[in-house]
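Student: Sharing a model that was predicted from the sequence below.
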Amino acid sequence: MSAPLINTNGLSEEQRMMREGVLDLLARHLPWERIRKMDETREFPHEAYNALAEAGYIGLFYPEELGGMGGSFKDIAVLLETMGYYYTGIAQAITTTAIYAGMHVAKFGTPEMKKEIVPKIISGEVKLALAMSEPGTGSDVAGIKTSAVREGDEYVINGSKVWITCAHVADYLVAIVKTDTQARHNGISTILVPTNAKGVEVRPLSMLGRRTSHANEVFFDNVRVPASNLFGGEGQAWKNIMKALGLERLGLAAISAGHCFKITEYARDYAKERIQFGKPISEFQVIQHKLADMLIMAETARQSIYRVAELLDAGQPVVTEASIAKIVCTENNFKCADMGMQIMGGAGYSMEYDMQMFFRDSRVGPIGGGTNEIQRNIIAKQLDL
């Protein structure tokens, strides 16, 4: 097998060490032959998740005052790119709790909530999921129907959610609900719901890819939670969601960027071993050009995430840049998988090889976390269109 294509140029010594440490840890706790079996059985990677938490990597996302390590956005980009390179499923498992749900608690939670929940996120003791999308409202978050009605010292929640990643292993749901059913954006609030609360039901969904950290349906039937579980301000969820999007899109993009390199390496190694017309297919220019284009897409994706991280570390807005990175990385990820499958021919289409899993796992990128059509709408708005 040839040398890895992804390099550590531009990374600090600490970031290089982190990358090596993460890859070594995952090789021990999530060996590749086990991933293939877990993909088939849709098994969550608990052992690797707990090992990453024990090694302190989840703490990278959180400030020191909450018990974290206070990593820079570049540090986070390197970590997620590395996990995406190794296996997108473990990357998605970590980001679902640490960023998509947990960061709402860290940024907007009550002091008591932060003190109670964030250290347990960092230690791996609790997992969270963000419950936002609904059967009738995917991209239209303001149109959600799930209601939370105040009754004394409690909120009573009714409704349903769909496509909720990792809800089946979550201890808490960060639920986006309507506290004012007559309003749109100003009627949305965020509430913390224990998954073991009476009236909460989670039903796993059979997804095409990312099966080890799959999506679920969630149903709320007269679920009662303390009024203190509402956080971030009543009717303020939309504004809070907007404030969290930069890091969320950086996370999605970084995972896909790392995956581009993994796919390109896999296709290259296959091409160097596959003999046709008396020589390896890697010696044919048509194959060489496909692999060159794949590396171009991988490196372009990588540069886009570091640009977003650089701006975030400088305290700059990243509305346009984050949407561009999300589009570039997720679409390049799928294009790499598609081209890799073409290079491998029938073997790429076979379940005996990993390329089919790369293809399946990459396809969710342009859909999840705000579709790429929505990202283009955002960019158009920034163009004053």
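Tutor: Now that the structure is in, tell me what you want to look at. Note that the coordinates shown come from a computational prediction; the quantities given were computed from them, not determined experimentally.
Student: drop to CA atoms for contacts and neighbour counts, all remaining ones
Tutor: Noted.
Student: Tell me the residue in the chain that is farthest from the middle.
Tutor: The C-alpha centroid of the chain is most remote from Gly278, which lies 43.2 Å away (CA atoms, centre = their mean).
Student: what's the distance between it and Gly340?
Tutor: The gap separating Gly278 from Gly340 is 21 Å, by CA to CA, to the nearest Å.
Student: Could I get the full set of strands for the stretch 201-350 of the chain?
Tutor: 216-226, 230-231, 275-276, 279-280 (DSSP state E, counting those that start in this stretch).
Student: In the first one, which residues are buried?
Tutor: Spelled out, that is strand 216-226. 216-220, 222-226 (16 or more other CA atoms under 10 Å).
Student: Adding distance to Leu291 as columns, could you present the strands of the stretch 201-350 of the chain in CSV?
Tutor: Below are these laid out as CSV (distance: least, CA to CA, whole Å):
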stretch, distance to Leu291
strand 216-226, 36
strand 230-231, 49
strand 275-276, 17
strand 279-280, 14
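Student: Among those, which comes closest to Glu81?
Tutor: Checking those against Glu81 by CA to CA gives strand 216-226 as the closest, at 25.2 Å.
Student: Determine the three-state secondary structure at the residue most central in space within the chain.
Tutor: Nearest to the geometric centre of the chain sits Gln92, at 4.2 Å (CA atoms, centre = their mean). Three-state assignment for Gln92 (DSSP: H, G, I helix; E, B strand; the rest coil): helix.
Student: adding another structure so you can compare the two:
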Amino acid sequence: MPDRAPQPVDRQLPTDEARDLISLVRDIAQREIAPKAAEEEDAGRFPREVFALLSESGLLGLPYDSEYGGGDQPYEVYLQVLEELAAARLTVGLGVSVHTLASYALAAYGTKEQQVEHLPAMLGGGLLGAYCLSEPSSGSDAASLRTKAVRDGDDWVITGTKAWITHGGIADYYTVMARTGEEGPRGITAFLVPGDAEGLSAAAPEKKMGMKGSPTAQVHFDGVRVSDDRRLGEEGQGFAIALSALDSGRLGIAACAIGVAQAALDEAVAYAAGRKQFGRPISDFQGLRFMLADMATQIEAGRALYLSAARLRDAGRPFAKQAAMAKLHCTDTAMKVTTDAVQILGGYGYTADFPAERYMREAKVLQIVEGTNQIQRMVIARHLAGPEGR
């Protein structure tokens, strides 16, 4: 059955402009995204036309400077947009988050000339980005990456393979971390690589348990040549750029997780109100009511946590610990809430006739991407107790 239109969340937004923005996003979600989500996910179809619409509507560059086509929106607002999109379809919400992540290195570390040349097309010109850090042999241990960039005159020649790349094979540009020097984090540099560069190719998309409409693929760099003016930041600064980007990206994942959890709760509440057993709606039974109450409480707590971290970021204060906490809590919440939603729907929850099973399958990946939740615990502990001994 088609997905239920996302139910309005009572949001505390800082400006009238932000309220209008959320209204626009909800309208797009209800008209263009939710009605097709189940069918297109089942078919494994990526909704490129939706991303074109989001770009035309100014929704692909919300947290960036309007001078370059961005929306000048604080993260507090941008993340709530992501939540609305993810509630309608995670492929879209997560795709916008990844695109924002792929644009970060240029927006935060690029030169003025680089920003003027590339950012307008990236933020509002219909382009779609991808972020290339992970490799087949370096996931959580990202600093051990092996993809190399070798200087050749005024160019760099990039050789290697990146793995688990969202939008791999369909992106218009890739933000790529490659080794240009010594082993370890200090030998890594960031590059902006066009999607049609000679020598760049993608493997067949991975066959996944969820997020089937979002292509995830290995990306191969076979002597890909880029000019030095596509190097982002200083040589050896790439890993610091990557970590800085991930702090913000984790907030995007947290918001998407709450969107999925909210959609699952809405489905469970509607089903429980309409399903009758023993002569009354199952929502009348205390055991089930307590499940719904716990689900709603964890969602509200997660939303408050990611918004609190966003406000720190907007104020220019450190937020890495809070971003890790938000990613950890919100994605664990999404996994628990979606599993409980399937339980509430009973046998129907286990069928593809209802979206609850898809929400559960999709929620799982959010505990893995952009730093597993085990890594988030390490990050949080490091802030509390200092670096681990060896």
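Tutor: Sure thing, it's come through. Small disclaimer: the values here were computed from a predicted structure and weren't measured.
Student: TM-score of the superposed pair?
Tutor: With the length set by TM-score structural alignment, normalised by the length of structure 1, the two chains reach a TM-score of 0.95; 382 aligned residues with a CA RMSD of 1.8 Å.
Student: now for the residue farthest from the centre of structure 1: what does it line up with in structure 2?
Tutor: Under the alignment (TM-score structural alignment), Gly278 of structure 1 pairs with Gly279 of structure 2.
Student: Tell me who's in contact with the nearest residue to Glu217 of structure 1 once chain neighbours are set aside.
Tutor: Among residues not flanking Glu217 of structure 1 along the chain, Val162 sits closest, at 4.4 Å (CA to CA, 6 or more residues apart in numbering). Going by CA atoms under 8 Å, 6 or more residues apart in numbering, Val162 of structure 1 touches 131-135, 215-218.
Student: Tell me where structure 2 has helices.
Tutor: Ranges of helices within structure 2 are 16-28, 34-43, 48-56, 75-88, 90-109, 112-124, 238-274, 286-314, 320-345, 356-366, 373-385, based on DSSP state H.
Student: so how far is Ala320 of structure 2 from the equivalent of Val308 of structure 1 over in structure 2?
Tutor: In structure 2, the residue paired with Val308 of structure 1 is Ala309, using TM-score structural alignment. Applying CA to CA, the value for Ala309 of structure 2 to Ala320 of structure 2 is 8 Å.
Student: Between the two, point out the one with more neighbours.
Tutor: Ala309 (25 against 22; other CA atoms under 10 Å).
Student: hang on, isn't that one packed against Ala323?
Tutor: Yes - look at Ala309 of structure 2 against Ala323 with CA atoms under 8 Å: they come within range, at 5.9 Å.
Student: ok, Gly70 of structure 1 to Ala254 of structure 1 distance?
Tutor: Using CA to CA, Gly70 of structure 1 is found at 19 Å from Ala254 of structure 1.
Student: who's more crowded, those two?
Tutor: Comparing Gly70 of structure 1 with Ala254 by other CA under 10 Å, the one with more neighbours is Ala254, at 33 against 16.
Student: ok, the residue lying closest to that one once chain neighbours are set aside - how many residues close by?
Tutor: Nearest non-adjacent residue to Ala254 of structure 1, counting by CA to CA, 6+ apart: Glu81, 4.7 Å away. Number of residues near Glu81 of structure 1 (other CA under 10 Å) recorded here: 29.
Student: which one in structure 2 is aligned with Glu81 of structure 1?
Tutor: By TM-score structural alignment, Glu81 of structure 1 lines up with Glu83 in structure 2.
Student: check contacts around that match.
Tutor: Glu83 of structure 2 touches 93, 255-260, counting by CA under 8 Å, 6+ apart.
Student: can you rerun that using 7 Å?
Tutor: Contacts for Glu83 of structure 2 were tallied using CA atoms under 7 Å, 6 or more residues apart in numbering; they are 93, 255-256, 258-259.
Student: next one: Ala237 of structure 1
Tutor: For Ala237 of structure 1, the contacting residues are 188-190, by CA under 7 Å, 6+ apart.
Student: out of those, who has the most neighbours?
Tutor: Within the contacts of Ala237 of structure 1, most neighbours by other CA under 10 Å means Thr190, with 32 neighbours.
Student: wait, isn't that residue in contact with Val177?
Tutor: Yes - using CA atoms under 7 Å, Thr190 of structure 1 is in contact with Val177, at 6.2 Å.
Student: The residue nearest to the centre of structure 1 maps to what in structure 2?
Tutor: In structure 2, the residue matched to Gln92 of structure 1 (TM-score structural alignment) is Leu94.
Student: That match reaches Cys256, doesn't it?
Tutor: Yes - using CA under 7 Å, Leu94 of structure 2 makes contact with Cys256 at a distance of 6.4 Å.
Student: Overlap of the contact sets of the two?
Tutor: Jointly contacting Leu94 of structure 2 and Cys256 under the rule CA under 7 Å, 6+ apart are Ala86.
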